[in-house]
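Student: pasted the sequence and its predicted model underneath.
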Amino acid sequence: MLEELKNKKVLILGFGREGMDNFLFLRKLFPKKVLGIADKSEEIKKPDKNVRLYLGKNYLKAIRDYDVVLKSPGIPFKILPRTVLGKITTQTEIFFENCPGKIVGITGTKGKSTTTSLIYKILKRGGIKAHLVGNIGKPVSNLLFSATPNDVYIYELSSHQLYNLKKSPHIAVFLNIYQEHLDYYRNFNEYVRAKANITRYQNENDYLVYNSQDKIVREIAKKSKAKKIPIPANYEFLIHPVRKSSISNGAGIRIPLVGKFNLKNIMAAVAVGKIFGLPSLKIAKTIENFKPLPHRLEYIGTYKGIKFYNDSLSTIPETTIAALDGLGNNVETIFLGGFDRGISFKNLAKRILKSKIKNLILFPTTGEGIWREIVSLKRKNKFRAFLVQNMKDAVKLAYQYTRKGKICLLSCASTSFSIFRDYKEKGNLFKKYVKKFAKG
């Protein structure tokens, strides 16, 4: 495939982190080749003289003039003309087609980053030549220049990266699937089909580690030709290790991650470690020493007697419900709301009504929608509800109304784009003001 690019006109579509990596990769292969770069931003400068730029609102028009279009994940397929889809490729596709090493691919609507990071740590501790790549690791294109058959690539795979793959990883980990990214795909079925590519092209020599309690994942797994390892059902020797004995020679281990959903992530990582034949004790020690990733049910600390948790990556109701299940009845204040993508909040409203929560701090625009859903289920309810426009006011209210010994949880069940740049900005502002007002 790489040799084929030599005599073809190539356009890099999208020039963010991955687009820049694609450019450096192609430039290393073809130092003098004229390349096209198309991006909706008008601020991009030519990286060298052998580049043609197509910028601004009409950036997609250039696609028809090129033989190969190397697309970045952030650009939805649905905005591209169907007539050009056959010429689209991606960094992920190029890597899968040319990588001589083994690939462990991890996908799921939620839990990918935690599971990917834990698998990487387990394999590294076990002496495997592992590399963390994809969304939370290094961009992969330039790694092809040094890849060997002994390398193992732990690859976090979003639906965007899986969409047009024609090859699946040697070991696939499929955690869950919920309604998400409906602003990116034409419909939910298209999203499911993209996710299914993680196992669609596996054969009898490959492995599929999958969540057997997720109905859609279970149905996809039925069609897979790979060796199947379900979690947690029928895999009891993995359930007990993380709580008790066999993995750590009877000593029991401390689990640094909160919530039942994280137990499934841990079990998936353990399963991969076992596929590689790693000793149970090394796996156990890695789990014990694992540091939870930022913005994923992250314990910030206890200030003025209140425990604060940052779950700013929660962008769907299911993950907020899971956070409430994990933290239990001590959650007294919760931050909710964000960008409206047309998702139903009915189940979340039911879960909140069953909880011991007293204070709802609501961001626009879905914060109001969640409140209306709660009121429609129970007009006379126990809650104080506050609509806020910024994180500073939100945290002030949390300190004012949350009692000592209770929990304040940021888990918005919505994407951040209504008033925040992204989940990182939202989570970092939460941490900033929690610590700032603790001093007052």
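Tutor: Here it is on my side, so go on.
Student: when you work out contacts or count neighbours from here on, use the C-alpha atoms and nothing else.
Tutor: Will do.
Student: measure the most centrally placed residue in the chain to Thr148 for me?
Tutor: With distances taken as C-alpha atoms, centre = their mean, Lys112 lies nearest the centre of the chain, 4.8 Å away. Noted for Lys112: a distance of 25 Å to Thr148, by C-alpha to C-alpha, to the nearest Å.
Student: before we move on, what about Asn176?
Tutor: In this view, Asn176 and Thr148 are 31 Å apart by C-alpha to C-alpha.
Student: more neighbours: those two, which one.
Tutor: Ranked by neighbour count (other C-alpha atoms under 10 Å), Asn176 and Thr148 place Asn176 first, with 23 against 14.
Student: now do the SS call for that one.
Tutor: coil (DSSP: H, G, I helix; E, B strand; the rest coil).
Student: without its sequence neighbours, what residue ends up closest to it?
Tutor: Gly108 (4.7 Å; C-alpha to C-alpha, 6 or more residues apart in numbering).
Student: then Leu257?
Tutor: That would be Pro292: by C-alpha to C-alpha, 6+ apart, it lies 6.3 Å from Leu257.
Student: surely the one you found forms part of a helix?
Tutor: No. The assignment for Pro292, made by three-state DSSP, is coil rather than a helix.
Student: wait, isn't it in contact with Asp311?
Tutor: No. Checked against C-alpha atoms under 8 Å, the pair Pro292 and Asp311 is beyond contact range at 11.4 Å.
Student: now do the shared contacts for those two.
Tutor: Shared contacts of Pro292 and Asp311, defined by C-alpha atoms under 8 Å, 6 or more residues apart in numbering, are found at Glu298.
Student: related to what we said a few turns ago, thought the residue nearest to Asn176 was touching Ile177?
Tutor: Yes. Applying C-alpha under 8 Å as the test, Gly108 and Ile177 come out as touching, 5.6 Å apart.
Student: more crowded one of those two?
Tutor: Ranked by neighbour count (other C-alpha under 10 Å), Gly108 and Ile177 place Gly108 first, with 22 against 18.
Student: quick one: the more buried one from Pro230, how far?
Tutor: Taking C-alpha to C-alpha, one finds Gly108 at 15 Å from Pro230.
Student: do a quick rundown of the strands in the stretch 151-300 of the chain.
Tutor: 152-156, 171-174, 207-211, 227-231, 298-303 (DSSP state E, counting those that start in this stretch).
Student: which of those strands is buried the deepest?
Tutor: strand 171-174 (a mean of 28; mean count of other C-alpha atoms under 10 Å).
Student: next up, a structure to set beside the first:
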Amino acid sequence: MIEKIEPWIQGKRVLLLGFGREGRSTYNVLRRLGTCSVLDVADQLALEDQPEGIETWISGPDYQSCLNDYDVVFKSPGVVLERPAEEYRCQILSQTEVFFQCFRDQIIGITGTKGKSTITTLLYHLLKHAGYDTILAGNIGIPVFDLMEDIRPETIIVCELSCHQLEYMTVSPHIAVLSNIHEEHLDHYGTMEKYVRAKEHIFLNQRPEDVLICSVQCLPEPGECVSRLITACPAFAEPPLDRYWKEKKTPVRQDAPSLCVEENENATIIRYEGTVYRIPQDRIRLMGQHNYFDIGFAYAVCRILHMSEEDFTKGLIDYEPLPHRLQFLGELNGVKYYDDSISTICETAIQALKTLKDTDTILIGGMDRGIDYRELIEYLSRSPVPHIILMEATGKRIFEEITEDYPEFENMQRLIPAEHLEDAVQIAKEVTRPGHSCVMSPAAASYGIFRNFEERGERFRALVFAEQPENTVF
């Protein structure tokens, strides 16, 4: 199956731009094919153990200056091009681009600022549980080239897509899910408009026979989407969902089929094309309205693929949520602790407080990427949560903004500055009342402090339960 890649590289001078996990995967596949005349690597860092078959290793601050010396450049998602892609003479490709060119009719692509990993893994689990031939691909784990030998004509490919993977894409999946867009990654894109455009590549190259399931929060402009559009709306959300989209004012398509997730008489139901499905909240592990909206996206896709409601329910009940996403860690001295380390934006911290209504303490803060925290500040002012611990650079900025610009902030004594996570956890242990919850939902990135949000979450768990482990209940 990897022979499908040959038309892009046969007889070409090929450069691998970036040599992380995806770059190494590309190297291994291209070496097996042996159809490129030159295979070199450009990476900012030099490696001591350089693989065989590479004639030239380009590193250092000018490592991107050589791109036009090659016919084809396979760019890794984490590499930022120094110039716009159209200014290069070489062809800029990626694993995702070539993989989609080969299999786009079999792909369900999922993106969004938040929730895409939950939707992706849930959908894959539901399909697998119901007996579909399916694989999990994309940003969630294994590089897509490493999966090509497992794909048959009937295989359904469930693919999570990051903004970096989508940024230069010229092909879109047969079924696309765009769950939400919030202010994020401005340190990379510079403007919200550029970030949004990267996300919109999930549908910009769709065909009339394709399907887009899209939140009403981020509808395409009229004329942009030629596929079948399904508008998705969380009826329990407080409009507008995001300040940026309040300004966009894209009209809702009146002729588009709708997917709606709403609360109704102490239940949450999904309405989709004439069907009503009641989420079995007391039998599933996913918590919170934002997760119920994610279930709605998965439900719509499963109905398109003709899955029965019985199979959907069985798979939903059996699904184990991903870690660090409002994950219950355990109970210590009467306090329930939750890890929501995946939270890097205002909306996720707000959703954590909406879900855990007994929250006594919330830990907020991390790397400061310059996003607008007005939405979170205004919500915290109205929230009854008695202890708001603000840590790291972001926490310091939020504290300063509140004290300087929000004199009407309700009960400012609730704000507790902390230097680092270690200090924040110690304070949380001292102030959180038994019978209540403490949640770390940082609304900020972990980079520069931890390797990733996973390490941050594990560190939080270790700090919480370092003392008196015999009192811990799991």
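Tutor: Ah, there it is. No experiment lies behind these values; they were computed from the predicted model shown.
Student: the more surrounded of Pro292 and Asp311 of structure 1?
Tutor: The residue with more neighbours, out of Pro292 of structure 1 and Asp311 and counting by other C-alpha under 10 Å, is Asp311; that gives 25 against 16.
Student: what do we get in structure 2 for the more buried one?
Tutor: Using TM-score structural alignment, the partner of Asp311 of structure 1 in structure 2 is Asp340.
Student: its match contacts Ser441, correct?
Tutor: Yes. Asp340 of structure 2 is within contact range of Ser441, at 4.7 Å (criterion: C-alpha under 8 Å).
Student: what touches both of those two?
Tutor: Joint contacts of Asp340 of structure 2 and Ser441 (C-alpha under 8 Å, 6+ apart) are Leu326, Ala352.
Student: could you check which residue of structure 2 pairs with Phe77 of structure 1?
Tutor: Using TM-score structural alignment, Phe77 of structure 1 lines up with Leu81 in structure 2.
Student: from Ser162 of structure 2, how far out is that match?
Tutor: Distance from Leu81 of structure 2 to Ser162 of structure 2, by C-alpha to C-alpha: 16 Å.
Student: so for these two, which sits in the more crowded spot?
Tutor: For Leu81 of structure 2 versus Ser162, neighbours defined as other C-alpha under 10 Å are more numerous around Ser162 (21 against 11).
Student: so what corresponds to that one in structure 1?
Tutor: For Ser162 of structure 2, the aligned position in structure 1 is Ser158, judged by TM-score structural alignment.
Student: neighbours of Asp187 of structure 2, how many?
Tutor: Asp187 of structure 2 has 11 nearby residues by other C-alpha under 10 Å.
Student: any idea how far Lys350 of structure 1 is from the match of Ser162 of structure 2?
Tutor: Relative to Lys350 of structure 1, Ser158 of structure 1 is positioned 30 Å away (C-alpha to C-alpha).
Student: likewise for Asn58 of structure 1?
Tutor: According to C-alpha to C-alpha, Asn58 of structure 1 and Lys350 of structure 1 sit 45 Å apart.
Student: the more surrounded of the two?
Tutor: Higher neighbour count among Asn58 of structure 1 and Lys350: Lys350, with 15 against 11, using other C-alpha under 10 Å.
Student: that older thread, dump the residue contacts of the match of Asp311 of structure 1.
Tutor: Contact partners of Asp340 of structure 2, counting by C-alpha under 8 Å, 6+ apart, are His324, Arg325, Leu326, Gln327, Ala352, Val439, Met440, Ser441, Pro442, Gly457.
Student: let's see that with 6 Å instead.
Tutor: His324, Arg325, Leu326, Met440, Ser441 (C-alpha atoms under 6 Å, 6 or more residues apart in numbering).
Student: and which of the residues you listed is nearest to Ile156 of structure 2?
Tutor: When the contacts of Asp340 of structure 2 are ranked by distance to Ile156 of structure 2 (C-alpha to C-alpha), Arg325 comes first, at 26.0 Å.
Student: count residues in the vicinity of that closest one, would you?
Tutor: 22.
Student: what's the neighbour count on Ile284 of structure 2?
Tutor: Neighbours of Ile284 of structure 2 under the rule other C-alpha under 10 Å: 17.
Student: actually Ile275 of structure 1, sorry about that
Tutor: 12.
Student: now do stretch 101-115 of structure 2: distance to the chain's middle.
Tutor: Relative to the centre of its chain, stretch 101-115 of structure 2 is centred 13 Å away, using C-alpha atoms, centre = their mean, to the nearest Å.
Student: average distance between the one helix or strand Leu26 of structure 1 maps to and structure 2?
Tutor: Assigned by DSSP states H and E, Leu26 of structure 1 belongs to helix 17-29. Helix 17-29 of structure 1: mean distance to aligned residues in structure 2 after superposition is 1.0 Å, counting by mean C-alpha distance after the TM-score superposition for structure 1.
Student: what stretch of structure 2 does that helix fall on?
Tutor: Equivalent residues of helix 17-29 of structure 1 are located at 21-33 in structure 2, counting by TM-score structural alignment.
Student: and the closest residue to Ile231 of structure 1 other than its chain neighbours, what does it touch?
Tutor: Using C-alpha to C-alpha, 6+ apart and skipping residues adjacent in sequence, the residue nearest Ile231 of structure 1 is Asn211, 5.0 Å away. If you count contacts by C-alpha under 6 Å, 6+ apart, Asn211 of structure 1 has them with Leu175, Pro230, Ile231.
Student: angle of the lengthiest helix in structure 2 against strand 258-264?
Tutor: Longest among the helix segments of structure 2 by residue count, using DSSP state H, is helix 289-304. Here the directions of helix 289-304 of structure 2 and strand 258-264 differ by 140 degrees (axes from the mean of the first three to the mean of the last three C-alpha atoms, to 10 degrees).
Student: which part of structure 1 matches helix 289-304 of structure 2?
Tutor: Going by TM-score structural alignment, helix 289-304 of structure 2 lines up with residues 260-275 of structure 1.
Student: residue ranges for the helices of the stretch 201-350 of structure 1, please.
Tutor: 215-222, 236-243, 260-275, 280-289, 317-327, 346-354 (DSSP state H, counting those that start in this stretch).
Student: export those helices to JSON lines and tack on distance to Asp65 of structure 1?
Tutor: Formatted as JSON lines, these follow (distance: least, C-alpha to C-alpha, whole Å):
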{"stretch": "helix 215-222", "distance to Asp65 of structure 1": "38"}
{"stretch": "helix 236-243", "distance to Asp65 of structure 1": "53"}
{"stretch": "helix 260-275", "distance to Asp65 of structure 1": "44"}
{"stretch": "helix 280-289", "distance to Asp65 of structure 1": "51"}
{"stretch": "helix 317-327", "distance to Asp65 of structure 1": "43"}
{"stretch": "helix 346-354", "distance to Asp65 of structure 1": "47"}
